[in-house]
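Colleague: Pasting the sequence and the predicted coordinates here, then a few questions.
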Amino acid sequence: MARAIMLLGTHSNAGKSLLATAFCRILARRGVRVAPFKAQNMSNNAGVTPEGGEMGRAQIVQAEAAGIPPHTDMNPVLLKPEGNRRSQIVLNGRAVGHIEAANWFELKRMLWDEVRAAYDRLAARFDVIVLEGAGSPAEINLKQGDIVNLRMARHAQAPCLLVGDIDRGGVFAALAGTLFLLEPHERAQIRGFLINKFRGDPALLGDATERLRERAFGVPTLGIIPYLPDLQIPDEDAVALEEPEPAAAAAPGVEIAVIHLPHIANFDEFDELAAEPGVHLRYVRHPAGLGRPHAIILPGTKVTLADLAWLRERGLDQAILTAHREGATVVGICGGYQMLGQTLADPLGIEAPAGTVAPGLGLLPVTTEFCPVKQTHQAELRLEDGQLLQGYEIHAGETTLHQAQPLGTLVRRSGRPVSIPDGARSPDGRVWGTYLHGIFENESFRREWLRSLGWPGPESMEHTGVEEASATTARRLREQEYDRLADAVETAVNWQAIEALIEG
């Protein structure tokens, strides 16, 4: 069985996912066969494996950093929140039902067996497993039936590092307080602290880490990791978007407004747009914040009908239609594409009471019906001009075109040849939608679309061939960012001590 190390956090968003990504990269660069593992994720930011299984994006990113294909054994349980204390359960890559808050502890007993089996399969194939916890291991109301934190570490025989975010303030209290709330046998599993997101010279901390060790049961601090600005690596969930709504940009360039739906999914697929020079991308929750963008994107969502109702309650539907009449291009991805149509029907009660029919925004002559079969595929889409685009599908609805022109044709799903129309577009191209997540990671397509909005783009960025599946530059950028992250972390931590922990 593989050796292991686990990263826990004092709270959510402390940086566990990125540090696990860094550890995977550091070990892979040393020739170690390493894989990530998180027993249970709760996020609508999901992706698809080559086999067509659905799993959390964070572990897909970590697998990519480790130089291996993602597999659902790396994230056997994915909970996708749907609101009203209800989540969809994705088990070993497939949707298997829903949980309510009331039945969660009973379900955990069943899921624990699945989690252990997935970990054991993974540990049999690799030398080292980098495990990631969830939230905090000291949530005293949730420790009963834990399947993701210290119980998982005991099963994997993994020493644990506790991560605290100094950028939030109170990091020493958070680290020491977490240990204080643990039982003695649990406390013994914590073998070191990592202080994350430090701005400035670590010398400014003086002897603070030694004093922390004296008060925190002798646990040493094994690294002070710097804050890394503009890191182009996807975040695990939409906590990263919970910032004050920005004003419309005054600087020249192309302005894109992404509607920040309550159940937004796969928001990281717009990172490549935001990274382009001269592109100003904002997340918008209110009509007043929409402004006059060149383009509006309705993103994917876990609960399309509920988020469409939210759109109407806020008046964002009329704001979008007005902006379109005034010249804005409108794009829908997955659930956003469904919203652009004429009607959305749920005859079987997949998302709403059975028989629900809701009007869409009416910008495309298409209708959608929700169905129990969920499509999860890595996919390739060929456009009319011959461009071959790569991405992935995650949707439980089927959309019918009514005298609408498809955006393109799916030619491959989960490695198998197919010929299925996908998406739709208006005759002038100012409204279009698709089920293909990740479409903007295809560089040639992305830059051609931006040019249609008035983005000049360097002359060296000209499209060089329609047959190219041009997501390569986005992947190359991520590879560089994985190395930048790994270099910073390896320099900032006592890697020799961490390696000794891994070796046991």
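Modeller: Ah, there it is. Computed from a predicted model, the values in this text were never measured in an experiment.
Colleague: Could you use CA atoms for every contact and neighbour count after this?
Modeller: OK.
Colleague: Spit out the contact partners of residue 200.
Modeller: By C-alpha atoms under 8 Å, 6 or more residues apart in numbering, the residues touching residue 200 are residue 226.
Colleague: and it, which of the three is it?
Modeller: coil (DSSP: H, G, I helix; E, B strand; the rest coil).
Colleague: Just the helices from the protein, written as ranges.
Modeller: Remark: helices assigned in the chain by DSSP state H are 16-29, 57-66, 104-123, 150-156, 171-180, 184-187, 208-215, 271-275, 304-313, 316-325, 335-339, 443-452, 472-492, 495-503.
Colleague: Now those in CSV, please, with extra columns for distance to residue 295 and mean neighbour count.
Modeller: Below are the helices of the chain laid out as CSV (distance: least, C-alpha to C-alpha, whole Å; neighbours: other C-alpha atoms under 10 Å):
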stretch, distance to residue 295, mean neighbour count
helix 16-29, 31, 24
helix 57-66, 26, 26
helix 104-123, 41, 17
helix 150-156, 45, 19
helix 171-180, 41, 18
helix 184-187, 51, 13
helix 208-215, 49, 15
helix 271-275, 12, 17
helix 304-313, 17, 19
helix 316-325, 8, 18
helix 335-339, 14, 29
helix 443-452, 9, 18
helix 472-492, 21, 17
helix 495-503, 46, 14
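Colleague: okay, now the one to match up with it:
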Amino acid sequence: MRTHAIMVLGTSSHVGKSLLTAALCRIFAQHGYRVAPFKSQNMSLNSAVTPDGLEIGRAQALQAEAAGILPSVHMNPILLKPGGDMTSQIIVRGKIWGKLSASEYYLRRVNELLPTVCESYEILAAQNDVIVLEGAGSPAEINLKEHDIVNMRMAGIADAACLLLGDIDRGGVFGSLLGTFELLDPHERDRIAGFLINKFRGDVQLLEPGIRMIEERLGKPCLGVVPYLPGLSLDEEDSLGMPSFDSEHSAAWSISSNPSRPLRIAVIALPSFSNFTDFDALRAEPSVFIRFCRNPEELVHADVIIIPGSKQTAHDLAWMHSLGLGKRIVDHACKGLVVGICGGMQMLGNEIHDPHEMEHAASIPGLGLLAIQTTMQPQKITRISSGYLVARSLFGQPISNLQIAGYEIHVGDTTYLKGAKPFANLSTESGDGTFLDGCIAHDNRTFGTYLHGLFDDDIFRHAFLNAARAFYRLEALHQRNYWKKQREASLDRLTEAVRTAIDIPHLFRLVNLPCNSQSHTERQP
């Protein structure tokens, strides 16, 4: 390969590989190098759309953002989107390639895709000085190693120095580091440059004896201890990062006559919940309390109910019907506010047809709150879109003619029925004309849209919250969070924590690059 490479491996999923990769991308960029992230194969229901309308894992989009570059499909050439029937939709270079069971994919098809993976890596390598690769799960998953194209085989192809990351917050970090290392083949162990401990709380001096002992057992150095960083609000790759509701928050969900109270938003935690990062910006608002709900009782006292995106829309709709969630949402819409995003909007319509059996073998009735119906199609629509609301109001409350923006990832073709009111008039970045999106109920209490990322825009989000608060006769926002600034600050905070924790000159030696004087402090405006 023609570039310098370093790879982040983990002892398991959700140990912090994605965020460490983002931090390393930012560090190399701050030192003046052209850097790009790369993950050959990603399994996630959180995805993003590149500027040219192709689908990749959301983590790689965040890593590109950290590097200060646009996301590319070559950063994540294979994306697996698991379904509810023990199969996954296989996305290759941003487009649907097929739908396979895990055994079909790993035993028969994964090696078929290796040349595509290598070609994408070569394209990035030719354009950049350094590539920061991310592994998946653990490199010690010995049942899958023979067909691995994302961990040690990819490290060998890229000739990458590897960092092994363990999560101490879960407990058992030394055992997980040692166990992972012992299950690697000798030539794979040689590629491990050292290990890092992530999410540490407390006095590092108390950790030192364990670090020295595990260094002796592994014969590898500890390259750093990264502290636990609460409240980063950066994109999670999987649902393990979704917050839970506990008794500590129950007071915020009770009845209150205080007009300055938080707005209570219930998000339906669907079995195939996709793109739950849609709600990160709302969660960060001081005037909002969000609860992820799985049964009708949890919806009591909600002001706004949101049905999110779904990888298996028809199955998740049937699941809601079976639990009585659908009826509770319809009842709520008679007096409260309801929003549907992507698959959630499809569920709010009259019916979902699936003639090609993309997700379901038959038609299924929707909740009937929007005058639309959806037909599932083999082709997936992926695009970045922006435009304006058709009506200058939200929930019956007047607002200015705000611009909205987001990205679409869906397989359904939605048509308007008699009396339907579109939500927005949009266009794509390629300028292929305008098109209508979404729908508003006749009573203005319910709306749906295909736009993911709708709430990321500060102006629209604050208008949305004020309209909902006005509907319930609550006071207007006293405090506002500015999401884009917060994300940038979070990336800087993450990067500085990693920079402080590790030996930066040693990091650059691992990739055979000079640690030049163009430091991050010199690059700040």
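Modeller: That came in fine, so what should we check first? Small disclaimer: the values here were computed from a predicted structure and weren't measured.
Colleague: picking up where we left off before, can you put the helices of structure 1 in CSV and add distance to residue 80 of structure 1?
Modeller: Listed next are the helices of structure 1 as CSV, based on distance: least, C-alpha to C-alpha, whole Å:
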stretch, distance to residue 80 of structure 1
helix 16-29, 18
helix 57-66, 12
helix 104-123, 14
helix 150-156, 21
helix 171-180, 27
helix 184-187, 29
helix 208-215, 37
helix 271-275, 21
helix 304-313, 13
helix 316-325, 25
helix 335-339, 15
helix 443-452, 28
helix 472-492, 25
helix 495-503, 32
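Colleague: Any buried residues in the lengthiest strand in structure 2, and which?
Modeller: For structure 2, the longest strand by residue count, based on DSSP state E, is strand 372-389. Within strand 372-389 of structure 2, the residues scored as buried using 16 or more other C-alpha atoms under 10 Å are 372-377, 380-389.
Colleague: now it: which residue numbers in structure 1?
Modeller: Counting by TM-score structural alignment, strand 372-389 of structure 2 pairs with residues 366-383 of structure 1.
Colleague: Would you check the span in structure 1 matched by stretch 343-352 of structure 2?
Modeller: By TM-score structural alignment, stretch 343-352 of structure 2 lines up with residues 335-344 in structure 1.
Colleague: Contacts for that stretch, please.
Modeller: The contact list for stretch 335-344 of structure 1 (C-alpha under 8 Å, 6+ apart) reads 297-305, 308, 331-332, 357-370, 395, 399, 423, 432-435.
Colleague: try 7 Å
Modeller: For stretch 335-344 of structure 1, contacts defined as C-alpha atoms under 7 Å, 6 or more residues apart in numbering pick out 298-301, 304, 308, 332, 357-369, 433-434.
Colleague: Could you tell me the end-to-end distance of that stretch?
Modeller: 10 Å (C-alpha to C-alpha, to the nearest Å).
Colleague: Ok, stretch 221-237 of structure 2 next?
Modeller: For stretch 221-237 of structure 2, the first-to-last residue distance is 28 Å (C-alpha to C-alpha).
Colleague: quick one: buried residues of it?
Modeller: Going by 16+ other C-alpha under 10 Å, stretch 221-237 of structure 2 has these buried residues: 221-228, 233-237.
Colleague: now, the most widely separated pair of those?
Modeller: By the measure C-alpha to C-alpha, 221 and 233 form the most distant pair in the buried residues of stretch 221-237 of structure 2, at 30.6 Å.
Colleague: If we ignore the residues flanking it in sequence, what's nearest residue 380 of structure 1?
Modeller: Take residue 380 of structure 1 and drop its neighbours on the chain: the residue closest to it by C-alpha to C-alpha, 6 or more residues apart in numbering is residue 390, 4.7 Å away.
Colleague: Show the contacting residues for the equivalent of that neighbour over in structure 2.
Modeller: Alignment note (TM-score structural alignment): residue 390 of structure 1 maps to residue 405 of structure 2. Residues in contact with residue 405 of structure 2 (C-alpha under 7 Å, 6+ apart) are 385-387, 454.
Colleague: Distance-wise, check residue 483 of structure 2 relative to residue 456 of structure 2.
Modeller: Per C-alpha to C-alpha, residue 483 of structure 2 is found 7 Å from residue 456 of structure 2.
Colleague: now do residue 346 of structure 2
Modeller: From residue 346 of structure 2 across to residue 456 of structure 2, the span is 21 Å (C-alpha to C-alpha).
Colleague: can you list contacts of stretch 307-314 of structure 2?
Modeller: Residues contacting stretch 307-314 of structure 2 (C-alpha under 7 Å, 6+ apart): 83-84, 267-268, 272-275, 339-344, 359-360, 364.
Colleague: okay, and that stretch goes to which residues in structure 1?
Modeller: Taken onto structure 1 by TM-score structural alignment, stretch 307-314 of structure 2 occupies residues 298-305 there.
Colleague: Tell me the buried residues in that stretch?
Modeller: 298-305.
Colleague: can you put these in a markdown table and add distance to residue 251 of structure 1?
Modeller: Compiled in a markdown table, the buried residues of stretch 298-305 of structure 1 are given as follows (distance: C-alpha to C-alpha, whole Å):
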| residue | distance to residue 251 of structure 1 |
| --- | --- |
| 298 | 23 |
| 299 | 25 |
| 300 | 28 |
| 301 | 30 |
| 302 | 34 |
| 303 | 35 |
| 304 | 33 |
| 305 | 35 |
